[in-house]
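> Kindly generate the corresponding structure for this input.
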Amino acid sequence: MIKNIWKEFRKNRAFRLGVILLLFFISMAVLAPVIAPYDPEALLGMPNQRPSAAHWLGTNDIGQDIFSELVYGSRISLKVGIVAALAVTTLGSTIGMVAGYYKGVVDKVFTVLTNVAMTIPSLPLTILLVGFLKTGMLGMVVAICITAWAGTARVVRAKVLQIRELPYIQIEKLMGVSDFKVLFKHIVPNIADIVMTRCALSVGGAMMTETSLSFLGLGSFTQKSWGNILHFAFYRNGVINNMWWWYLPPILCISGCMLGFVLVTHYGRSRSQLIKG
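Modelled structure (predicted):
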């Protein structure tokens, strides 16, 4: 798999760009204390300053350094995106795998649940759940997980239905090999590429949801995130006063990060091959 990824990185410009973008934003998040020149919460003086040598992206309406906010904001945005994506992928993959492997009544029950989940508009339901849970970032992750698992479950189920009918799996089942062994020896390796692809897509989707919720004021006001920065830029007249250095950088960061995940997911897919034995 590593060889396939390296080969894809060398020959595919779009995939290479996606990897570079993601490495850039991940490095920004990890090295935030080193990169940011100021404490993002510090009140540094004159508010609404334009970009300068002292403040590369100016200051907001209370004198905080916007560049430092942006750098530290990458931590929360990526953290919510990655944690929520892992939760969504784990839940969706487990449901899809169980439904596809056991079929029958189990499959019918999970199929109905999946169809119902996919018919409910996710953003309004997420807003309601976040408002009800009121537990900050944890509540946001839980809400995203509850509303976003169905797509992954459907894709994984379809793949498992195909894999379980392969002759060598049917032979092992006839020989009395346990379902647990079949699932983890044959099914899981064969759906690994799809699961990783869905996880990467889910990170981008979760980040977009976090941005939307924070922009609406449902995020945590004690922690900086890109959506949080946009919220204050909009509600404190940064957009009306054309303070582009306040609202444009987080928009570019969100767009760049989303583009990175899309490019890696779309162009970096390794051709899935059924693993036998």
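
> Every contact and neighbour count from this point should use C-alpha atoms.
Will do.

> quick one: contacts for the most centrally placed residue in the chain?
When C-alpha atoms, centre = their mean is applied to the chain, the residue found nearest the centroid is residue 203 (1.2 Å). By C-alpha atoms under 8 Å, 6 or more residues apart in numbering, the contact set of residue 203 is 81, 82, 84, 85, 261.

> next one: residue 72
Counting by C-alpha under 8 Å, 6+ apart, residue 72 has contacts 29, 32, 33, 36, 40, 224, 225.

> a strand runs through the fifth one, doesn't it?
To tie it back to what came earlier, the one meant is residue 40. No: counting by DSSP: H, G, I helix; E, B strand; the rest coil, residue 40 falls outside a strand, being coil.

> So it is in contact with residue 64, correct?
Yes: using C-alpha atoms under 8 Å, residue 40 is in contact with residue 64, at 6.4 Å.

> quick one, which of these two is more surrounded?
Higher neighbour count among residue 40 and residue 64: residue 64, with 24 against 20, using other C-alpha atoms under 10 Å.

> The more buried one: what's it in contact with?
Residues in contact with residue 64, defined by C-alpha under 8 Å, 6+ apart, are 40, 41, 42, 43, 44, 45, 47.

> dump the residue contacts of the nearest residue to the fifth one once chain neighbours are set aside.
If you skip the residues right next to it in sequence, residue 44 has residue 63 as its closest partner in space, 5.4 Å away by C-alpha to C-alpha, 6 or more residues apart in numbering. Contacts of residue 63 were listed using C-alpha under 8 Å, 6+ apart, and they are 42, 43, 44, 45, 46, 47, 48, 49.

> any idea how far the second one is from residue 69?
In this case it means residue 43. Going from residue 43 to residue 69 by C-alpha to C-alpha, to the nearest Å gives 12 Å.

> Show me which of these two is the more surrounded one.
Neighbour tally, residue 43 and residue 69, criterion other C-alpha under 10 Å: the higher count belongs to residue 69, 28 against 15.

> one more, for comparison:
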Amino acid sequence: MTSVPDVEGALDARTLVHRTRSFRSVSALLAIAFLVVLGLVSLLAPLLPLDPTTTDLAARWQPPSAEHWFGTDELGRDYFSRVVYGGRISLTVGILAMAAATAIGVVVGLVAGYAGGRLDDLLMRFVDFLSSIPWMVLVIVVSVFLKPGLWTIILVIGAFSWMATARLVRAETLSLRERPYVGYARYIGVRRVLVVGRHVLPDAAPTIIVAATASISNAILTESALSFLGLGIQPPMASWGSLLETAQDSLQAAPYLALIPGILILLTVLSFNVLGDALRQSVSEGGA
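Now for the predicted structure:
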């Protein structure tokens, strides 16, 4: 006769198999490998022999070669160094803006979903109001009144990209608050903050993780668009978006100046989206 612990162990193993199977696809493995390499290069950039600021007018617009892997730009700067340090900025913006947006969205979603009633209606109408405004218009208007820079762009993106996360967390909270153990905790008089922190938030964590993954790619795209319009990262700093902006005047002489950061933005956003899909599939299969 099979014991209860054996059955629980088999169920846990089955759940683990389902959750890891989503990451075995070629696309998921390639996405994870690309993001790991990109993250390591960005973190180790200060330790590498890279100089993104030294100019050499005699060597400008050189094509990719053994000496300059990505060629040189209009001022003769090594473009590989510029792209690596630009990637550091783009990833920093993506991760920090995601953290800010996720924090705001989680708090609003938990409060709205658990409290319900008028407070839920008020918060959701506010979310609907912000969502009805085109995000690019909203971010551009706010950016005009703030001094352009790294922290400004992080603040602006984080402050106006949390609405989707709030909706997801609210929907998950509405479901979780009807669970028997949550109802029992309320019945015995456990404070709301403790109920949410101990029961609702941990069970909503998979949904939050999936939403956070999507937020990173959205933040990178937003930063690239703003920097391309001249409202984002300002010189001497460079991001992939600002590199695209400066490459406009040299498309005929050096098309690689636009192609390289453009391809990296595409691959990075695609990798985060693939990772998010794998996480979403893992969560659904694990809960099935």
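
> still on that earlier bit, closest one of the contacts of residue 63 of the first structure to residue 238 of the first structure?
residue 48 (8.7 Å; C-alpha to C-alpha).

> The closest one -> the second structure?
Correspondence of residue 48 of the first structure to the second structure, assessed by TM-score structural alignment: residue 61.

> same question, residue 245 of the first structure
Aligned by TM-score structural alignment, residue 245 of the first structure pairs with residue 256 of the second structure.

> on that earlier part again, of the contacts of residue 64 of the first structure, just the buried ones, PyMOL syntax please.
To isolate the buried ones among the contacts of residue 64 of the first structure in PyMOL, judged by 16 or more other C-alpha atoms under 10 Å, type:
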select buried, resi 40
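
> What does residue 200 of the first structure correspond to in the second structure?
Counting by TM-score structural alignment, the partner of residue 200 of the first structure is residue 213.

> Quick one: residues contacting its match.
272, 273, 275, 276.

> Most neighbours among the residues you listed, please name it.
In the contacts of residue 213 of the second structure, the most neighbours by other C-alpha under 10 Å go to residue 275, 24 neighbours.

> Might one say that that residue is in contact with residue 25?
No: the criterion here is C-alpha under 8 Å, and residue 275 of the second structure misses it with residue 25 at 10.7 Å.

> so where is stretch 160-169 of the first structure in the second structure?
Stretch 160-169 of the first structure lines up with residues 173-182 of the second structure when matched by TM-score structural alignment.

> what residues does that stretch touch?
Residues outside stretch 173-182 of the second structure that contact it (C-alpha under 8 Å, 6+ apart): 109, 110, 113, 114, 183, 195, 199, 200, 203, 204.

> buried set for stretch 94-104 of the first structure?
Neighbour counts over stretch 94-104 of the first structure (16+ other C-alpha under 10 Å) mark 94, 95, 96, 97, 98, 99, 100, 101, 103 as buried.

> quick check, nearest of those to residue 146 of the first structure?
For those, the closest approach to residue 146 of the first structure (C-alpha to C-alpha) belongs to residue 95, at 12.7 Å.

> quick revisit: now, the most widely separated pair of the contacts of stretch 173-182 of the second structure?
Greatest spatial distance among those (C-alpha to C-alpha): 109 and 183, at 18.9 Å.

> mind checking how far the match of residue 245 of the first structure is from residue 62 of the second structure?
The spacing between residue 256 of the second structure and residue 62 of the second structure, counted by C-alpha to C-alpha, is 10 Å.

> picking up where we left off before, keep only those of the contacts of stretch 173-182 of the second structure that are in helices.
Members of the contacts of stretch 173-182 of the second structure lying in helices (criterion: DSSP state H): 109, 110, 113, 114, 183, 195, 203, 204.

> For the aligned residue in the first structure for the fourth one, give me its contacts.
Same thing as residue 114 of the second structure. Taking TM-score structural alignment, the alignment pairs residue 114 of the second structure with residue 101 from the first structure. Neighbour list for residue 101 of the first structure: 157, 160, 161, 164 [criterion: C-alpha under 8 Å, 6+ apart].

> quick revisit: now the residue nearest to residue 44 of the first structure: which helix or strand?
Assigned by DSSP states H and E, residue 63 of the first structure belongs to neither a helix nor a strand.

> any idea how far it is from residue 55 of the first structure?
Distance, residue 63 of the first structure to residue 55 of the first structure, by C-alpha to C-alpha: 10 Å.

> now do residue 169 of the first structure
Relative to residue 55 of the first structure, and taking C-alpha to C-alpha, residue 169 of the first structure is found at 62 Å.

> again, but for residue 220 of the first structure
Going from residue 220 of the first structure to residue 55 of the first structure by C-alpha to C-alpha gives 25 Å.

> same check, this time on residue 194 of the first structure
Counting by C-alpha to C-alpha - residue 194 of the first structure and residue 55 of the first structure are separated by 44 Å.

> One more: residue 45 of the first structure?
Here residue 45 of the first structure is placed at a distance of 11 Å from residue 55 of the first structure (C-alpha to C-alpha).

> ok, now residue 20 of the first structure?
From residue 20 of the first structure across to residue 55 of the first structure, the span is 26 Å (C-alpha to C-alpha).

> With neighbour numbers in mind, choose between these two.
Each of residue 20 of the first structure and residue 55 has its neighbours counted (other C-alpha under 10 Å); residue 55 has more, 18 against 15.

> contacting residues around the nearest residue to the more buried one once chain neighbours are set aside?
Spatial nearest neighbour of residue 55 of the first structure, chain neighbours left out: residue 65 (6.3 Å); criterion: C-alpha to C-alpha, 6+ apart. Shown in contact with residue 65 of the first structure (C-alpha under 8 Å, 6+ apart): 38, 40, 42, 43, 44, 55, 57, 58, 59.

> Can you find the partner of residue 65 of the first structure in the second structure?
Mapped onto the second structure by TM-score structural alignment, residue 65 of the first structure lines up with residue 78.

> And residue 17 of the first structure, by the same measure?
In the second structure, the residue matched to residue 17 of the first structure (TM-score structural alignment) is residue 30.

> Which strand or helix spans its match?
Per DSSP H and E: residue 30 of the second structure is located in helix 26-44.
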